[in-house]
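[1] Need a 3D model of the sequence below.
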Amino acid sequence: MSDNYTVSARLRAALAGVALLALGAAASCTYSHGDPAPACDVARENVTYANVISPIFDAHCRECHGSTVYSVKGGGNNFGDYQAINSYFSPSKLLGCIRHDPGFDPMPQGRPKLSDCDIQRIEAWIAAGKKNN
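    Predicted coordinates for the structure are as follows:
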């Protein structure tokens, strides 16, 4: 084989690897509905369920705690919508789980802890009275 063929094959393989890394990085930085995660400035954000908290739950919680799967996968904890969360809601348990505090089941189960920013958003939402809109 010629040197040009070997260089070309290596270049294609390297470019394919870079493309896969970029795709993986982009996918890890979006919410489930495809929008990029909002910048972390919790003190200035209007942290409501509809505009901030629901996308976090979509991305990290509803795979197991959604309305149609919570009884099988989510230990009976339904976080499928605003009303469901408020009917069950235990702030200390939720925060203990997502912060991975000792004595609590770390959530999301089997996956990395939520970002510090998302945890701060949930804490701010609870402190402000769990506003919907």
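[2] alpha carbons only for contacts and neighbour counts from here, please
    Noted.
[3] give me the number of residues near residue 123?
    Residue 123 has 17 neighbours, counted by other CA atoms under 10 Å.
[4] any idea which helix or strand carries it?
    Secondary structure assigned from DSSP states H and E places residue 123 in helix 116-127.
[5] other SSEs contacting that helix?
    Under the contact criterion of 3 or more CA pairs under 8 Å, 6 or more residues apart in numbering; DSSP states H and E, helix 116-127 touches helix 91-98.
[6] quick one, helices of this structure?
    3-28, 54-60, 62-65, 70-73, 82-88, 91-98, 116-127 (DSSP state H).
[7] Of these, which stretch is the most buried?
    A comparison of these by mean neighbour count, using mean count of other CA atoms under 10 Å, puts helix 62-65 on top with a mean of 22.
[8] Give me the residues contacting that one.
    Helix 62-65 is touched from outside by 69-70, 73-74, 76-80, with contacts defined as CA atoms under 8 Å, 6 or more residues apart in numbering.
[9] switch to 6 Å and redo it
    70, 73-74, 77-79 (CA atoms under 6 Å, 6 or more residues apart in numbering).
[10] Please give the structure of this sequence too, so both can be compared:
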Amino acid sequence: MSDKYPLPARLRAALAGAALLALGLAAGCTYSHGDPAPACDVPHENVTYANVISPIFDAHCRECHNSKDYPVKGGGNNFGDYAAINSYFSPSKLLGCIRHDAGFDPMPQGREKLSDCDIQRIEAWIAAGKPNN
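    Next up is the predicted model:
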């Protein structure tokens, strides 16, 4: 059996195929919620707890600050639902922690800081009086 393609040609083909596969996978990357990353246009967004803030808390906070685990893992801060957050909510503490300000515990603990856009959304929500819907 004669070898129709020399090894270097096969190697080039394999590398080209791997590169195309990698490019295809990279193009399929999405925002952590499964959708493309939303544009950050906070001044024009309707920032409410139900539509914007709760999904941020789901993605970054509720692993520890949920209604079950908050006494142990969440430092006593329950972000399980809107009513719980408003029962003892400290805007200055929350903002200091998520912005990683000096003198505050950086949150989420042991993970990267929230995106600047998500922080701006939380700031806008607080400034608007923490609307639910």
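[11] ok so, going back, with distance to residue 45 of structure 1 added, can I get the helices of structure 1 in TSV?
    Putting the helices of structure 1 into TSV (distance: least, CA to CA, whole Å) gives the following:
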stretch	distance to residue 45 of structure 1
helix 3-28	22
helix 54-60	14
helix 62-65	23
helix 70-73	30
helix 82-88	19
helix 91-98	19
helix 116-127	9
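[12] Distance check, residue 71 of structure 1 against residue 54 of structure 1.
    Remark: distance between residue 71 of structure 1 and residue 54 of structure 1 (CA to CA, to the nearest Å) = 20 Å.
[13] picking up where we left off before, tell me which of the helices of structure 1 sits nearest to residue 41 of structure 1.
    helix 116-127 (8.2 Å; CA to CA).
[14] what separates stretch 70-90 of structure 2 from the chain centre, distance-wise?
    19 Å (CA atoms, centre = their mean, to the nearest Å).
[15] Quick one: end-to-end length of that stretch, please.
    With CA to CA, one end of stretch 70-90 of structure 2 sits 15 Å from the other.
[16] Please apply the same query to stretch 95-110 of structure 1.
    Start and end residues of stretch 95-110 of structure 1 are separated by 17 Å (CA to CA).
[17] quick one: what's aligned to residue 46 of structure 2 in structure 1?
    Aligning on TM-score structural alignment places residue 46 of structure 2 opposite residue 46 in structure 1.
[18] Can you get me a residue count around that match?
    Neighbourhood size, residue 46 of structure 1 [other CA under 10 Å]: 16.
[19] and the gap between it and residue 85 of structure 1?
    19 Å.
[20] now swap in residue 47 of structure 1 and tell me
    Distance from residue 47 of structure 1 to residue 85 of structure 1, by CA to CA: 16 Å.
[21] cool, residue 3 of structure 1 as well?
    Taking CA to CA, one finds residue 3 of structure 1 at 63 Å from residue 85 of structure 1.
[22] And for residue 62 of structure 1?
    11 Å.
[23] now do residue 129 of structure 1
    13 Å.
[24] wait, isn't residue 98 of structure 2 in contact with residue 108?
    No - taking contacts as CA atoms under 6 Å, residue 98 of structure 2 lies outside contact range of residue 108: 7.0 Å.
[25] Now do the closest residue in space to residue 67 of structure 2 that isn't next to it in sequence against residue 65 of structure 2, distance only.
    Leaving aside its sequence neighbours, residue 67 of structure 2 sits nearest to residue 80 (CA to CA, 6 or more residues apart in numbering; 4.7 Å). Separation of residue 80 of structure 2 from residue 65 of structure 2 (CA to CA) stands at 7 Å.
[26] go on, residue 73 of structure 2?
    7 Å.
[27] same deal with residue 122 of structure 2?
    16 Å.
[28] same thing with residue 119 of structure 2?
    17 Å.
[29] Ok, residue 59 of structure 2 next?
    Note on residue 59 of structure 2: its distance to residue 65 of structure 2, by CA to CA, is 11 Å.
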